[in-house]
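> My questions concern the predicted model and sequence given below.
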Amino acid sequence: MSTNIRPRDALTAAGAELHEREGGAIELVVRGIPQSWVAADQTALRYPYTRWIGRMLDAVGRRDAPLRVLHLGAGALTLPRSVANRRPGSTQVVVESQRELCEAVLDRIPLRSDARDSIELVYGDARDVVEGADRGGVPLGGAFDGIVVDLWDAATVHARVASQEFYAAVARHLAPQGVLAVNLLDGDDFGYARAQAAALREVLPRVAVVGDGLGETGDRPPLGNVVLAASRLSVDRFLGDVTATRVVHGSALDSWIGNAEPATDLTATDSPSPDDPRFS
């Protein structure tokens, strides 16, 4: 720990808890919202959205080749731990704003030796980091094969890190052949996710939406994870092993986005609240 705050105190201050689960796994819960699941071997991906993103990263380059991956948002470092195991030799940068919470989690669930030396932790605001790196701020060290944007504050994705301008700053750090994956929260008519997909498409030409439901039957699905995948090249190659209720890309994406306007710094909103009566 770099401060005098004890791990248990840091968890309490953040409204966070670490719960032991079956099979020796540990789950991070923040203000009642499950955030991360770390398996006993630190490699398995339990939450569906982490499996979707993990399979997108698996599709980058050769299966046995190391990757450079940027993670915006740490949680319990579930995906970085998995990448370190699945792609030995990978180098990863993890950006996290809540240093004390992250260090408390690592005190309870240390990184394995295969990940410890290959994961760099950068503490700071994600938007400041991706924008400031080009202006003498934190150096991110070149382009990344994969970028994961998973910037939840309990159950909220804040507007500041969910706009066309933010995605443009992030995309500057993406390698030409790389994939950018964004974990969002939406349901009902998916108006929020549609505006996010429209914004991301203004930045990167190939976009896909992955989720359970996505409103294809006219029903109004409950709130849940929606993952956007984007690339400068064809996004299809990142979707082959993704198993979700629905994957929307290509010409179908135009219909799915409909008349939703891209979310910008002037128009972006926080993600929908789980307390919204639409999702009850």
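Alright, I've got the coordinates.
> going forward, measure contacts between C-alpha atoms and count neighbours the same way
Fine.
> By residue count, tell me the biggest helix in this protein.
Taking DSSP state H as the assignment, the helix of the chain that covers the most residues is helix 191-203.
> which other helices and strands contact the next helix or strand after that helix?
Remark: after helix 191-203, the chain's next helix or strand is strand 206-211, criterion DSSP states H and E. Other elements packing on strand 206-211 under the criterion 3 or more Cα pairs under 8 Å, 6 or more residues apart in numbering; DSSP states H and E are helix 191-203, strand 224-231, strand 246-249, helix 251-257.
> Out of those, flag the one nearest G146.
strand 224-231 (9.7 Å; Cα to Cα).
> circling back to that earlier point, tell me the angle the longest helix of the chain makes with strand 224-231.
Helix 191-203 and strand 224-231 meet at an angle of 10 degrees, taking axes from the mean of the first three to the mean of the last three Cα atoms, to 10 degrees as the criterion.
> Going by contacts, tell me the helices and strands next to helix 191-203.
helix 164-171, strand 174-186, strand 206-211, strand 224-231, helix 251-257.
> May I see those arranged in a markdown table, with distance to A76 and mean neighbour count as well?
A markdown table is the format used below for those (distance: least, Cα to Cα, whole Å; neighbours: other Cα atoms under 10 Å):
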| stretch | distance to A76 | mean neighbour count |
| --- | --- | --- |
| helix 164-171 | 22 | 22 |
| strand 174-186 | 15 | 23 |
| strand 206-211 | 22 | 24 |
| strand 224-231 | 18 | 24 |
| helix 251-257 | 32 | 15 |
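> okay, pairing it with this:
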Amino acid sequence: MSTPHHEVVAADRPDAWLVRVDGRDQSHVDLADPTHLAFDYVRRLGDVVDLHRPAGEPTRVVHVGGAGLTLPRYVAATRPGSWQVVLEPDEALTATVRELLPLPRRSGIRVRPTDGLTGVAALREDCADLVVLDAYAAGRVPAELVTRAFFAEVDRVLAPGGWFLLNLSDRAPFAATRDAVAGLRSVFARTLVAAEPATLRARRAGNLTVVAGPDDSLADALTARAAGGPLAARVLGHDRVSDSFGGGRGT
């Protein structure tokens, strides 16, 4: 297997940068303003973070996949003192990011050079308030990270009331997302899906934000935030997820 090629290039704002892996934009990092989340799916992940825990209140987050560490930087900036672990197996990429896009001092972000499956299995029970899966290899989420067995491990490390956030790239008829939803529903009580309307209407491929957890407490608030924000998104609550993303097999 060839080693992924990565680079850091200037973005569209002063002191903002794109991290690219094998020609694909993986992260947008704004060193001057880490609260600026340029990619729509990262903004949706940030919205879930905001709704789960008020700004200023430290939280505990496990990130499966790191790249430019955009979301960990956001959590560190909005919730100082948070405990964050990033599981990123590409040590060369992490070294480049640390050199060119250094983390602020005392960020509380710890990057472990391990894959998600191994890294999550090594975590203690009930250690995280949120687990975020945003890991890609050759443009796809590694298959071992979208199985019932892995979802059960995530559930083990989540504290009561915790949420599992997934960034899935897919297109209609959404076979991969349907399978992931089926697996999630075998472990978690409730799920929701948020995505751009054009993706849900089968007009183009896109990123779907899937959230799994114990209840429906986020659905209405996330819908209101998506409707009022600069990036259009539709949010499907648990019952509508059954209608739109049912029929998956899970693995």
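That came in fine, so what should we check first? If you're wondering where the values come from, they're calculated on a predicted model, not measured in any experiment.
> And the TM-score between them?
After superposition, the two chains reach a TM-score (TM-score structural alignment, normalised by the length of the second structure) of 0.89; 242 aligned residues with a Cα RMSD of 2.0 Å.
> ok, back up a step: so for W152 of the first structure, which of the helices and strands packed on strand 206-211 of the first structure sits nearest?
strand 224-231 (11.1 Å).
> Show me what the closest one is in contact with.
49, 52-53, 176-187, 193, 197, 200-201, 204-212, 235 (Cα atoms under 8 Å, 6 or more residues apart in numbering).
> repeat that for 6 Å
If you take Cα atoms under 6 Å, 6 or more residues apart in numbering as the criterion, strand 224-231 of the first structure is touched by 179-186, 204, 206-211.
> of the residues you listed, closest to A133 of the first structure?
Nearest to A133 of the first structure among the contacts of strand 224-231 of the first structure, counting by Cα to Cα, is L180 at 18.0 Å.
> what do we get in the second structure for the closest one?
Aligned by TM-score structural alignment, L180 of the first structure pairs with F164 of the second structure.
> hmm, back to that, to I109 of the first structure, which of the helices and strands packed on strand 206-211 of the first structure lies closest?
Among those, strand 224-231 comes nearest to I109 of the first structure, with 24.8 Å by Cα to Cα.
> what's the mean distance for the closest one versus the second structure?
Once fitted to the second structure, strand 224-231 of the first structure is off its aligned match by 0.8 Å on average (mean Cα distance after the TM-score superposition for the first structure).
> What span of the second structure is that strand aligned with?
Counting by TM-score structural alignment, strand 224-231 of the first structure corresponds to residues 206-213.
> How many residues are close by the residue mapped onto A137 of the second structure from the first structure?
The alignment partner of A137 of the second structure in the first structure, by TM-score structural alignment, is D153. Around D153 of the first structure sit 14 other residues, with neighbours defined as other Cα atoms under 10 Å.
> Check V38 of the first structure too.
24.
> List the contacts of it.
Counting by Cα under 6 Å, 6+ apart, V38 of the first structure makes contact with A25, I26, T78.
> show me where the second structure has strands.
For the second structure, the strands defined by DSSP state E cover 6-10, 16-21, 24-30, 60-64, 83-87, 109-112, 128-133, 158-170, 190-195, 206-213, 234-236.
> what packs against the fourth one?
Packed against strand 60-64 of the second structure, as judged by 3 or more Cα pairs under 6 Å, 6 or more residues apart in numbering; DSSP states H and E, are the following elements: strand 83-87, strand 128-133.
> Make JSON lines out of the strands of the second structure and add distance to A121 of the second structure.
Shown next, in JSON lines, are these (distance: least, Cα to Cα, whole Å):
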{"stretch": "strand 6-10", "distance to A121 of the second structure": "28"}
{"stretch": "strand 16-21", "distance to A121 of the second structure": "26"}
{"stretch": "strand 24-30", "distance to A121 of the second structure": "25"}
{"stretch": "strand 60-64", "distance to A121 of the second structure": "12"}
{"stretch": "strand 83-87", "distance to A121 of the second structure": "11"}
{"stretch": "strand 109-112", "distance to A121 of the second structure": "13"}
{"stretch": "strand 128-133", "distance to A121 of the second structure": "13"}
{"stretch": "strand 158-170", "distance to A121 of the second structure": "12"}
{"stretch": "strand 190-195", "distance to A121 of the second structure": "23"}
{"stretch": "strand 206-213", "distance to A121 of the second structure": "19"}
{"stretch": "strand 234-236", "distance to A121 of the second structure": "30"}
